[in-house]
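Asks: Show me how the following folds:
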Amino acid sequence: MDDLPGATPTSNQPDWTVSELSGALKRTVEDAFGHVRVRGEISGYRGPHSSGHAYFSLKDTNARIDAVVWKGVFGRLRLKPEEGLEVVAIGRITTFPGKSSYQIVIEQLEFAGAGAIMAMLEERKRRLAAEGLFAPERKRRPPFLPRVVGVVTSPTGAVIRDILHRLADRFPRHVLVWPVRVQGDTCGPEVAAAIRGFNALPVGGPIPRPDVLIVARGGGSLEDLLGFSDEAVVRAAAESDIPLISAVGHETDVTLIDFAADVRAPTPTAAAEMAVPVRGELIAEVESLHARLVGGLTRGAERRRSDLRALGRLLPSADTLLAVPRQRLDVAGQRLPRALKANAGAHRLRLTRAEGGLAPQRLAVLVERRRERFDLVAGRLASALRASASAHRQTLARGRERLEGLHARLAPTLRRGHEERARRLRALEQLMQALSYKGVLARGFALVRDASGAPVRAAREVAAGQALEIEFGDGRVSATAAGEGAAPPPAPPARAPRKSSRTLPKEPAQPTLFET
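Replies: Predicted coordinates for the structure are as follows:
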């Protein structure tokens, strides 16, 4: 039948759907490559995705493979992916049916040897240096004699004991230790947090703020010291406001914190020596300076004393200094009588000449001239006084008119003010009479007081035989309280009120029944 013309050839192979074929390939690849170690260079890494997963590629000179790190695994990785880093990726090979491609699901990352670590550190150093974190102008000189020294290191290692011993030998200072792990996954974050924690201490707070920081660790392998090359540690060291001394490893060990620190020490012991001076040397230097100062002052005083003596010997004697003035005095004494006679003659001549100018006729002429001048000035003064008096009269007239106008306006205002105050006074008087207890007594009530004049408000306050005073509207009477059950005293005969032709004067305001 197959040889008939026009017949379609058939096959006994089954048909696969795309999903079936992709699933079969996935199972084959995962069974064959369940756990692999792949060495390559990280490429295309741009940080974790918004979902938390990380996607990149591993490549070498001839091939490339896609890689993925799931969110839960990424947080546990000891070595975080970085662009260009050569690593050994440990995981499993699987396929992604959506793209018909295969990929490695990474579960762990390791450095591909010491060369990879050095390449990573060189790349990180180049990138941080480009940001200016290692610039020399950022570095500061530690204080000569700090009051408080902060140390970031492990509290159980030999490093802290060496630092404390060296500080005690050179110059004992107050030391604050911030304990951290000095290797492992948490080393970098703990050291960065310690540096920032010391900087966050307030000045003058309950915990003293260090004046200098020492970040120290003993020697170790390149992998052991990686925590001190962490980017967070380098940035914290560069941002520190407190001068920082780096003392990580031995002199041949180099970490990135050494470039960001203000000072690099070859060993932790050397860092302690850089932090404080030697107390004994300072004391010796101060004593030497004191001795030099005392000697200089002594020598200066002796030299000035010697100079003063030499100058004293050069001064002339008192007789020599007074010889010329004494001779001048003698000459002046000899010339004085003649000078007095000549002076008296000159004054006598001046008096004679002045006498000629004081004749009666000349004096009369001078007096006449002064009188004419006085009359002229008096006339001017009289005119000025008349003008001033006229101006003052006009000013007084205007002031009088203004005063009369103000008086005319003031009288109605005062009258209205008096009327208003009188009205208010009458209203207050009416209110006082309404509130006075006299009005209540006039309506038939009575006010009972005890012997001291205090009002009695209740019957239980009255004892038998107690003297009382009862006030009515028209006067007061004295009474004595009877015992319980006693007959009341007879009432006095009623008297008709007498009308008085004159009005009694008003009593002054009294307290009301509601006042105590």
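Asks: Please make it C-alpha for all contacts and neighbour counts, starting now.
Replies: Noted.
Asks: hang on, Gly220 packs against Gly249?
Replies: Yes: in terms of Cα atoms under 8 Å, Gly220 counts as a neighbour of Gly249; the distance is 6.5 Å.
Asks: Another for comparison:
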Amino acid sequence: MPDPFSDDVSSRSGGLLAQMPPGDNAPPLSVSEISGQLKRMVEDRFSHVRIRGEISGFKRAASGHCYLALKDDKAVIDGIIWKGTAQRLPFRPEDGLDVIATGKLTTFPGRSKYQITIESLELAGEGALMQLLEKLKARLAAEGLFDQQRKRALPFLPRTIGVVTSPTGSVIRDILHRLADRFPSHVLLWPVLVQGEGAAGQVAAAVRGFGAMPEGERPDLLIVARGGGSIEDLWAFNEEPVVRAIAESVIPVISAVGHETDTTL
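Replies: A predicted model of the protein is given here:
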């Protein structure tokens, strides 16, 4: 066996001092230099990516930024959602949700790590949407928001009925027609979006707005209404702000959302 410290072996594996032979086209790079080159390469090559994975370790910092990891059965990638983006997310991220994140890969040279800067976050299919619904339902139920004793008795002869719905859909026409036929009442309409971005906020604000009216002008009963649709179409009525506004309402509320088989929170 050759002596590992013999002159013969050292000449083949490199000497004690680094040598710079004339014409050497591979000079050593500093750690910062190689990290910088990797950062530029990663950000140029992966400036727009979509990644599907399960959320893990989600945390919202005091700054408003959100930190998480996306994982599958073989790998994990870190992610960050800056505060401005986090405020615009259409749902509240939670561990265990299957999502598709759109953004760009970047590196953190100080630790030689890479991550995805998330610019948008979507649920990965209807199964993930139902998973989110069940998580939210369980969390709100644990707070007692669906307890039977919270439900208010409906007035037998409401003088004024407040309706929270779209002013242009068929629903408001149906409500006015049925009331005219069966029980003529004074109706106050609070027009809102009933689908898409901003709908949940408008519905919650309308319920609270009716409740804030002076007692003599306040409706005796509220109807929150929209027509049928897919679970995605009806999602505004599953969002936490709407549930909390109705749970806190000083006015009894009737849900007229969707068809008979549709159920929302």
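Asks: out of Gly220 and Gly249 of structure 1, which sits in the more crowded spot?
Replies: More crowded of Gly220 of structure 1 and Gly249, by other Cα atoms under 10 Å: Gly249, with 22 against 13.
Asks: residues in structure 2 matched by stretch 155-167 of structure 1, start to end?
Replies: Counting by TM-score structural alignment, stretch 155-167 of structure 1 pairs with residues 167-179 of structure 2.
Asks: contacts for the matching stretch?
Replies: By Cα atoms under 8 Å, 6 or more residues apart in numbering, the residues outside stretch 167-179 of structure 2 that reach it are 165-166, 185, 189, 191-192, 225-227.
Asks: go with 7 Å
Replies: 165, 185, 191, 226-227 (Cα atoms under 7 Å, 6 or more residues apart in numbering).
Asks: now for Gly110 of structure 2: what does it line up with in structure 1?
Replies: By TM-score structural alignment, Gly110 of structure 2 lines up with Gly98.
Asks: Could you count how many residues lie near its match?
Replies: Neighbourhood size, Gly98 of structure 1 [other Cα under 10 Å]: 8.
Asks: Then Asp230 of structure 1?
Replies: For Asp230 of structure 1, the count of nearby residues is 20 (other Cα under 10 Å).
Asks: looking at it, it is touching Pro189, isn't it?
Replies: No: assessed by Cα atoms under 7 Å, Asp230 of structure 1 is found out of contact with Pro189, at 8.2 Å.
Asks: returning to that earlier point: who wins for neighbours among the contacts of stretch 167-179 of structure 2?
Replies: That'd be Thr165 among the contacts of stretch 167-179 of structure 2, by other Cα under 10 Å, with 25 neighbours.
Asks: how about that one, what does it touch?
Replies: Contact analysis of Thr165 of structure 2 by Cα under 7 Å, 6+ apart lists 172, 190-192, 194, 224-226.
Asks: List just the nearest of the residues you listed to Asp233 of structure 2.
Replies: Val194 (8.5 Å; Cα to Cα).
Asks: To which residue of structure 1 is that closest one aligned?
Replies: Matched to structure 1 by TM-score structural alignment, Val194 of structure 2 sits across from Val182.
Asks: thought that match was touching Ser154?
Replies: Yes: between Val182 of structure 1 and Ser154 there is a contact at 6.3 Å, judged by Cα under 7 Å.
Asks: Of these two, which one has the most company?
Replies: A direct count of neighbours by other Cα under 10 Å for Val182 of structure 1 and Ser154 places Val182 higher, at 25 against 20.
Asks: Am I right that that one sits in a strand?
Replies: No: checked against DSSP: H, G, I helix; E, B strand; the rest coil, Val182 of structure 1 lies outside a strand; its state is coil.
Asks: and stretch 111-121 of structure 1, which stretch of structure 2?
Replies: Under TM-score structural alignment, the alignment places stretch 111-121 of structure 1 onto residues 123-133 of structure 2.
Asks: Buried residues, the matching stretch. List them.
Replies: Going by neighbour count (16 or more other Cα atoms under 10 Å), the buried part of stretch 123-133 of structure 2 is 123-124, 128-129, 132-133.
Asks: Secondary structure class of the match of Gly110 of structure 2, three-state.
Replies: Under three-state DSSP, Gly98 of structure 1 falls in the coil class.
Asks: show me what contacts it?
Replies: Contacts of Gly98 of structure 1 (Cα under 7 Å, 6+ apart): none.
Asks: out of the contacts of stretch 167-179 of structure 2, which one sits closest to Pro158 of structure 2?
Replies: Of those, the one sitting nearest to Pro158 of structure 2 (Cα to Cα) turns out to be Ser185, at 7.4 Å.
Asks: any residues touching the match of stretch 111-121 of structure 1, and which ones?
Replies: For stretch 123-133 of structure 2, contacts defined as Cα under 7 Å, 6+ apart pick out 97-100.
Asks: Equivalent analysis for stretch 205-213 of structure 2, please.
Replies: Residues from elsewhere that reach stretch 205-213 of structure 2 (Cα under 7 Å, 6+ apart): 164, 190, 218, 245-246, 249-251.
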